[in-house]
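S.K.: attaching a predicted model along with its sequence, questions to come.
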Amino acid sequence: MTKKTTFAVIMVTFFEASLNTISVHHVGNPVQDEMYALSDAPLELKDEIIPNLLMQYFLKPFEKVNEVYHLMHSSDLALNEIHHFATMAFEDPEKFHEASEKIAKHLFKVTTHPNIKGGELYVVYFNKVQIEGNPLDAIGIFKSENKETYLKVYPDKGGFQVDYEQDAININKLDKGVLIFNIEKENGYKVVVVDKTNGGQEAAVYWKDQFLQVKIRNDSYNQTSNTLGIYKNFVTEKLDDQFEMSKADKIDLLNRSMKYFKEKETFDMDEFGNEVIGNPEAIESFKNFKNQYEQEFDTPIANTFEISGNAVKKQARDYKSVLKLDKNFHIYIHGDKELIEKGFDDGKAMNFYKVYFKEEA
């Protein structure tokens, strides 16, 4: 069945949102002998311009986020610090600033890698931020790590003068952020995350894994993304162990899988195996490969699930359909692999590809 036309759904929107309260602190890196500095009270916003700029800085990056997480803990959700502090603020707004101080101290405690930059920490209480069409109160936690220098040009004595401002924040570049929505408390709330990582992989994991402790929600987006990722790894890394395959054959398998996900509304493991993979031994090998992933990462993937168009679009960027031949040629393979043949020229002692086509574009 041909897939119906669908439009990308924006997960988070803020056209009705308002900024209720904001507390600002500074969190340094204890490994670098830096400390934290806590403000005495929430920030006073005296005009409408600053709140609007802050809303753009804090919330706009989340319009492109598709993954939804839950706060979690390996033994007991009540032991997740961010879950505890968020609940404290949601249940008693008078304790919001106190909760923001505890959040800052917790971030300082988990800043244990020397490459993590110190910076300002903003803890914000929002009203009516929409997630999946549902307007909710949300607590935002944001950290600015990277500062920039800005030039300012202004009229002066019939001409112009140029000045500059150092260590300023670019409101179009949020370094790290999280929105915790006041829903599904017992599951760890609905959570969306922005993390522009820097300082290497070890420094990068601290925001999601150590500070927040989140686990991605196992929804259609995640299952679609995982299945496409697993299949790509299977084709590019595993198939060579059992079958002799050319790069053109592998590209064809990847193209066929992407075509399946773009045209179907629902993924079905047996249907996918028969239509895309075809070979019974390879189908069984893929199922085993998928099962190993599920066990290793404790992430079950159903044999049937609704396909997420957003996940397909994102994964399509990583699916390569380019056959690179030395440094001379790149062949883009998008269709029938039967129209390309591989051979070997004894006289030149070189491999070759023969490509069939009707018209030259």
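M.R.: That came through fine.
S.K.: okay, CA-based contacts and neighbour counts for the rest of this
M.R.: OK.
S.K.: can you list contacts of the strand ranked longest in the chain?
M.R.: Longest among the strand segments of the chain by residue count, using DSSP state E, is strand 119-131. Strand 119-131 has contacts (CA atoms under 8 Å, 6 or more residues apart in numbering) with 11-28, 100, 104, 135-146.
S.K.: mind checking how far the next helix-or-strand element following that strand is from the chain centre?
M.R.: Per DSSP states H and E, the first helix or strand lying C-terminal to strand 119-131 is strand 134-144. Centroid separation between strand 134-144 and its chain, computed with CA atoms, centre = their mean, to the nearest Å, is 17 Å.
S.K.: putting a second one here so we can go through both:
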Amino acid sequence: MTGIDSVQLEQVIVHKVGNPSRGEELKLSLNPLTLNDDMVRGLLTKYFLGAFNENETYHFTHLSDVNMNEVYTFVRKIFEERESFTEQSALLAQFLYSKSTHVKVKEGELYVVKFNDVPFEGDFIRAVGIFKSETKETFLKVFQHGPSWEVIQEEGVNINKLDKGCLIFHTNTNEGFKVSVVDATNKQNDAQYWITDFLQVTPYADDYHNTDKYLSLCKSFITNEYPEKFDVSKSDQIDMLNRSMEYFKTKENFSIDEFTNEVIHHQEVVDTFMDYKKNFESAKNFEIQDEFAIHVSAVKQQQRAFKTVLKLDKNFHIYIHGRRDLIEKGVDEMSGKKYYKLFFDEET
């Protein structure tokens, strides 16, 4: 998140949340932190807010009524009743503790935070943050001991690496607020307790969501399903990755019919892609629309994940940016080794 210099850190409380299946405890704090040091406030603000992408928004949900979503209810009370902060933070910790039974869930500190003047959608608004630190790192501390210096090791939290976070903006209250989410650990489906079991949030079906998820779908299909179902080389995969990204970079609007005609071409591959899309949506528990305005920020974000490097043993890396017709693949009859032949006009 950018522009956080003006953010006001109003209250912070920390609870210790273990994994009950391992006999670890829940330890609740009775009072918020005393934050008199402006430098500590600044470091905490950066730690809490630095990892969020405010373009990707979610909202709280429930099968029957959003008012039955526990986290939504506790946070709404914090927004509405200032004096309820400590009590509601304890309820959040207790609820998280009840959802932390998976074997991969680690013990950690749960921070509940009240913010003011958070930049969001052209305004500065109130927000509540829920953060969990699970990963501890070893640091060396150098200190003076008489006329000499000594070194000891200490364990602590790296303020540049937020493990889990949820930032709830005080807007769209009746629709489940607008929420940003971070989950940097336990990304396997069987351990996604933070998003699925605890928060129970789902993405807003906006242009950012559709663009971001469609590019994720394309990358997953081309990397996994395409080579499994069809006899294609790595360079063919990279070529389709390039065409997919080029489509999103040059078009203003997405159309599934146009995309499949211009990028995928062959009807058999198109049919396989459409089946894969249905399974992808079902597994991720969201729907991607077939027509939407392409969001530039989502394209830039996803472009980092589109790797178009052809790695040949440990000797060569070939960066392919386009023109699949200028690459030939073959097998040398004498040595039995595979080769690529590249055609070009100038060497630079």
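M.R.: Okay, I see it. Since this is a predicted model, take the numbers as computed values, not measurements.
S.K.: now the TM-score, please.
M.R.: Overlay of the two chains. TM-score (TM-score structural alignment, normalised by the length of the second structure): 0.87; 348 aligned residues with a CA RMSD of 2.8 Å.
S.K.: now the farthest one out in the first structure, which residue is it?
M.R.: Residue farthest from the centre of the first structure, counting by CA atoms, centre = their mean, is Gly347 at 51.1 Å.
S.K.: filter the contacts of strand 119-131 of the first structure to the buried ones?
M.R.: With neighbours counted by 16 or more other CA atoms under 10 Å, these contain buried members at 11-14, 17-19, 21-28, 100, 104, 135-146.
S.K.: burial of the aligned partner of Lys354 of the first structure in the second structure, as a residue count?
M.R.: Residue-level alignment of Lys354 of the first structure against the second structure, with TM-score structural alignment as criterion, gives Lys341. If you count neighbours by other CA atoms under 10 Å, Lys341 of the second structure ends up with 9.
S.K.: mind checking the SS state of Lys341 of the second structure?
M.R.: strand (DSSP: H, G, I helix; E, B strand; the rest coil).
S.K.: where does the equivalent of Glu67 of the first structure over in the second structure sit: helix, strand or coil?
M.R.: Matched to the second structure by TM-score structural alignment, Glu67 of the first structure sits across from Glu56. Assigned by three-state DSSP, the conformation of Glu56 of the second structure is coil.
S.K.: wait, doesn't Glu56 of the second structure sit right on Tyr208?
M.R.: Yes - at 6.5 Å, Glu56 of the second structure and Tyr208 qualify as touching, with contact defined as CA atoms under 8 Å.
S.K.: assign Asp163 of the first structure to helix, strand or coil.
M.R.: Per three-state DSSP, Asp163 of the first structure ends up strand.
S.K.: OK, contacts around the closest residue to it other than its chain neighbours?
M.R.: Leaving aside its chain neighbours, Asp163 of the first structure sits nearest to Lys152 (5.1 Å; criterion: CA to CA, 6 or more residues apart in numbering). Under the criterion of CA under 8 Å, 6+ apart, the neighbours of Lys152 of the first structure are Val162, Asp163, Tyr164, Glu165.
S.K.: farthest-separated two in those?
M.R.: Val162 and Glu165 (10.5 Å; CA to CA).
S.K.: common neighbours of the two, please.
M.R.: Both Val162 of the first structure and Glu165 are contacted by Leu151, Lys152, under the criterion CA under 8 Å, 6+ apart.
S.K.: all the strands of the stretch 1-150 of the first structure, residue numbers only.
M.R.: Using DSSP state E, counting those that start in this stretch, the strands of the stretch 1-150 of the first structure run over residues 12-13, 18-27, 36-37, 69-71, 119-131, 134-144, 148-156.
S.K.: repeat that for the stretch 251-361 of the first structure.
M.R.: Under DSSP E, counting those that start in this stretch, the stretch 251-361 of the first structure gives strands at 266-268, 304-306, 322-325, 329-332, 340-345, 350-355.
S.K.: nearest to Leu53 of the first structure, out of the strands of the stretch 1-150 of the first structure?
M.R.: Once the strands of the stretch 1-150 of the first structure are compared by CA to CA, strand 18-27 is nearest, at 10.8 Å.
S.K.: let me have the strands of the stretch 1-150 of the first structure in TSV, adding distance to Lys196 of the first structure as columns.
M.R.: Shown next, in TSV, are the strands of the stretch 1-150 of the first structure (distance: least, CA to CA, whole Å):
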stretch	distance to Lys196 of the first structure
strand 12-13	18
strand 18-27	18
strand 36-37	22
strand 69-71	17
strand 119-131	14
strand 134-144	10
strand 148-156	16
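S.K.: who wins for proximity to Val191 of the first structure among the ones you listed?
M.R.: strand 69-71 (4.8 Å).
S.K.: next, the mean deviation of that closest one compared to the second structure.
M.R.: For strand 69-71 of the first structure, the mean deviation from the second structure after alignment is 1.4 Å (mean CA distance after the TM-score superposition for the first structure).
S.K.: quick one: list the elements packing against that strand.
M.R.: Contact here means 3 or more CA pairs under 8 Å, 6 or more residues apart in numbering; DSSP states H and E; on that basis strand 69-71 of the first structure packs against strand 190-195, strand 214-216.
S.K.: what does Thr112 of the first structure correspond to in the second structure?
M.R.: Match for Thr112 of the first structure (TM-score structural alignment): Thr101.
S.K.: contacts only, for its match.
M.R.: So Thr101 of the second structure contacts Asn19, Pro20, Ser21 (CA under 8 Å, 6+ apart).
S.K.: try 10 Å this time
M.R.: Gly18, Asn19, Pro20, Ser21, Arg22, Gly23, Ala191, Tyr193 (CA atoms under 10 Å, 6 or more residues apart in numbering).
S.K.: separation between the counterpart of Leu253 of the first structure in the second structure and Ser220 of the second structure?
M.R.: Aligned counterpart of Leu253 of the first structure in the second structure: Met240 (TM-score structural alignment). Distance, Met240 of the second structure to Ser220 of the second structure, by CA to CA, to the nearest Å: 12 Å.
S.K.: likewise for Ile238 of the second structure?
M.R.: 12 Å.
S.K.: between these two, who's got more neighbours?
M.R.: Each of Ile238 of the second structure and Ser220 has its neighbours counted (other CA under 10 Å); Ile238 has more, 24 against 15.
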